[in-house]
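Q: Mind looking at a prediction? Sequence and model below.
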Amino acid sequence: MPDSPLVPSSIAAALGPLAAHFDVEVLAECDSTNARLQARADAASGTVLVAERQTAGRGRMGRTWISDAGASLTFSLLWRLPAGASPSGLSLAVGVAVAEALRGQGVDGVALKWPNDILRHGKKLGGILIELAGSAAVVGIGLNLRLPAGLPPEVSRGATAIDRVIDRNVLLAALLASLHGVLEQFGPGGFAALRDRWQALNAYAGAPVRVIAEFAVPVEGICIGVDVDGALLLETAVCVQRILSGDVSLRPVKPA
């Protein structure tokens, strides 16, 4: 798959009028775009750092995300929410933006796994990491464009990639345009206004799942979606349980 070099002017051209809302900087290599933006918390809303290669990208629960040049699209966006706005459900809102943009670019089989995984045909295509920096949210997104050779079997079994020729400038522009629309809606209305769109993308709607949290007993039930704050709703044998986002892992339950 030939690589399309990331070029700010090409990204701006693909964004059209929306380019005025973003300041995109392309880095040949960095440790973590999220860490770099957190250190620049006074930057303007709409500042974007995108790395050709990331050596110490961060994921949830202390996981790392290392990306080789051209094999993935990894970037972070600094966005300021209105004063008093709650960030509850922000990672889910971002998931909606990413999934809808990918579908719009012709990537099939895209769905969302609570709270912040992007799936394609049931395997992990990418992930989202939200970190707060003062009054701003730093939104980190990583997507596999292709899987590198030599991945350990335990990793490759659960991972996937876009695996087709795609102009990364056009893809990033589509993602930023979708994020702009979703975040503009999220700011004044919170996640409630986006809940139905997330539900339509829920990979495990109506499916039996197991929720595993650190220092807690695993909980099994039927995934019935999320509430207006973005909490997972799990129908167990005794009640509908509300699971808050945090260091938890959602896994499908295989039939006995």
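A: Yes, it's here. Numbers count the residues shown, from 1 in each chain.
Q: C-alpha from now on. contacts and neighbour counts both.
A: Fine.
Q: which residues touch the strand ranked longest in the chain?
A: Using DSSP state E to define each element, the chain has its longest strand at strand 123-133. Around strand 123-133, the neighbours that count as contacts under CA atoms under 8 Å, 6 or more residues apart in numbering are 34, 38, 41, 58-60, 90-91, 94-95, 116-119, 137-144, 158-162.
Q: Out of those, which sit inside strands?
A: Using DSSP E, the subset of the contacts of strand 123-133 located in strands is R58, D117, I118, L119, A137, V138, V139, G140, I141, G142, L143, N144.
Q: Any quick PyMOL command for the buried ones out of the residues you listed?
A: Filtering these down to the buried ones (16 or more other CA atoms under 10 Å) takes a single PyMOL command:
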select buried, resi 58+117+118+119+137+138+139+140+141+142+143+144
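Q: can you pull the buried residues of the longest helix along the chain?
A: Identified as the longest helix of the chain according to DSSP state H is helix 168-189. The neighbour-count criterion (16+ other CA under 10 Å) identifies 168-180, 182-183, 185-187 as the buried residues of helix 168-189.
Q: Next, report how far stretch 28-36 is displaced from the centre of its chain.
A: 17 Å (CA atoms, centre = their mean, to the nearest Å).
Q: buried stuff in it?
A: E29, C30, S32, T33, N34, A35.
Q: In this model V50 seems to touch the first one, though I could be wrong.
A: No: the pair E29 and V50 fails to qualify as a contact (CA atoms under 8 Å) at a distance of 9.2 Å.
Q: Comparison target below:
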Amino acid sequence: MLPESAFKVLEILERAEGALSGETISNELGITRSAVWKHINELRMMGYDISSSQKEGYRLSQPSAKLLPYEIHKKLRTQFIGKKMRYFENTPSTIWVGKQLCSEGDVDKMNGLVIIAEEQTGGVGRMGRAWVSPSGGIWITIVLKPCIPIDHIFMVTMAGSIAVARAIRKEFNLGALIKWPNDIFIGNKKVAGLLLELSAESDVVHHCLLSIGIDVNVPVTNFAPDLRDQITSICAEVGHKVDRAAFLARLLKEFESHLLLIESGEYDTIIQEWKSISCTLENRVQIRTLKNSFEGEAVDIDEFGALIIKKDNGKLERVIAGDCYHQ
């Protein structure tokens, strides 16, 4: 990450109405002109478009398109989610980083920490499946120490799913819907997925890691040809690249507000909102679990996040985990 002094140079350039000389910046910060030049180059390497001329000096022409904590924090309006962040240009997996941090540090102090990667080289989805995570997406893991009974911990995923769908709807006016158990769809194409990993023993939750992956500014041409009719991205839906930092700030605010509802015991509020933006309920589905496969109509979701299926023989089946295919 960039040193704090580099961001102080950036703040000065952001406030300026025109170009500033290196001498002006060095005098304001009490550093040498060569240090200013060094920081300008560091900012350029992080994606900031800064022009320079001997006559006028430095001018910030374009902010960075990278998902930098500095850019997110300018727009973030949360109490604790995202106040602390860890940023990586690339990493095998943000959830792997989260596991490492939780094993080495005080999880109580990490509650709400958001781990961000521009690119994951070994992203993991449900059932250990590979999750393709190219640059341009949002690939994050949130470290949580929630005050939620262990039998309601699935609601963390519900809160995350609602937050992603609501943020997409509010930010881009796209009709995002939740597909049980943890995917977000626009139309009949997947745009995002979530994964919750839990560390607990008996009835005590030590911590959990909520990973969220969203195809934001990822061109559809980056997807494998056989996946292009199944996956979409936000930029493909709106027709242009979008501000990822502003979108993530909104998403984290949405997630925090729904998480606080769960922690205050407002379970029914969360369940009803999830139902209102579900594309699974009232549809005929095929369920595949580790033990069996069956079909029926998805009629409800219970307070523990289980999907209720009315099978063709009229019997109700409660599905806690499995793959759900719309028919």
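A: Arrived safely, thanks for sending. This one's a predicted model, so the numbers in the text were calculated from it and none came from an experiment.
Q: how many neighbours does the closest residue to L10 of structure 2 other than its chain neighbours have?
A: Leaving aside its sequence neighbours, L10 of structure 2 sits nearest to L43 (CA to CA, 6 or more residues apart in numbering; 7.7 Å). As a burial measure, L43 of structure 2 scores 21 neighbours (other CA atoms under 10 Å).
Q: And R60 of structure 1, by the same measure?
A: Close neighbours of R60 of structure 1, defined as other CA under 10 Å, add up to 16.
Q: Could you measure from it over to D117 of structure 1?
A: 10 Å (CA to CA, to the nearest Å).
Q: what's the spacing between the aligned partner of L259 of structure 2 in structure 1 and L90 of structure 1?
A: Using TM-score structural alignment, the equivalent of L259 of structure 2 in structure 1 is L183. From L183 of structure 1 across to L90 of structure 1, the span is 9 Å (CA to CA).
Q: G62 of structure 1 now?
A: 19 Å.
Q: same question, F75 of structure 1
A: Note on F75 of structure 1: its distance to L90 of structure 1, by CA to CA, is 17 Å.
Q: next one: A174 of structure 1
A: Distance of A174 of structure 1 to L90 of structure 1, computed by CA to CA: 19 Å.
Q: And Q54 of structure 1, by the same measure?
A: 24 Å.
Q: Break down the stretch 151-256 of structure 1 into its strands, ranges please.
A: 208-213, 219-226, 232-235, 240-243, 248-252 (DSSP state E, counting those that start in this stretch).
Q: nearest spatial neighbour of the most centrally placed residue in structure 2, skipping sequence neighbours?
A: The structure's structure 2 has its C-alpha centroid closest to I212; by CA atoms, centre = their mean the separation is 4.2 Å. Closest residue to I212 of structure 2 apart from its sequence neighbours, by CA to CA, 6+ apart: L194 at 4.6 Å.
Q: quick one: what's aligned to the one you found in structure 1?
A: Aligned partner of L194 of structure 2 by TM-score structural alignment: I128.
Q: how many other residues sit next to its match?
A: Using other CA under 10 Å: I128 of structure 1 sits among 22 other residues.
Q: For stretch 128-148 of structure 2, list every residue counted as buried.
A: For stretch 128-148 of structure 2, by 16+ other CA under 10 Å, it's 131-148.
Q: residues making contact with that stretch?
A: 94-95, 98, 107-108, 110-125, 205-218, 244, 248, 262-263.
Q: at 6 Å what do you get?
A: Residues from elsewhere that reach stretch 128-148 of structure 2 (CA atoms under 6 Å, 6 or more residues apart in numbering): 94-95, 111-120, 123-125, 207-218, 263.
Q: Could you do stretch 210-217 of structure 2 as well?
A: Counting by CA under 6 Å, 6+ apart, 136-142, 191-196, 233-235, 241 sit against stretch 210-217 of structure 2.
Q: change it to 7 Å
A: With contacts defined as CA atoms under 7 Å, 6 or more residues apart in numbering, stretch 210-217 of structure 2 is touched by 95, 136-143, 191-197, 233-235, 241-242.
Q: repeat for stretch 157-175 of structure 2
A: Counting by CA under 7 Å, 6+ apart, 176-178, 182, 184, 186, 196, 247, 250-251, 254-255, 258-259, 274 sit against stretch 157-175 of structure 2.
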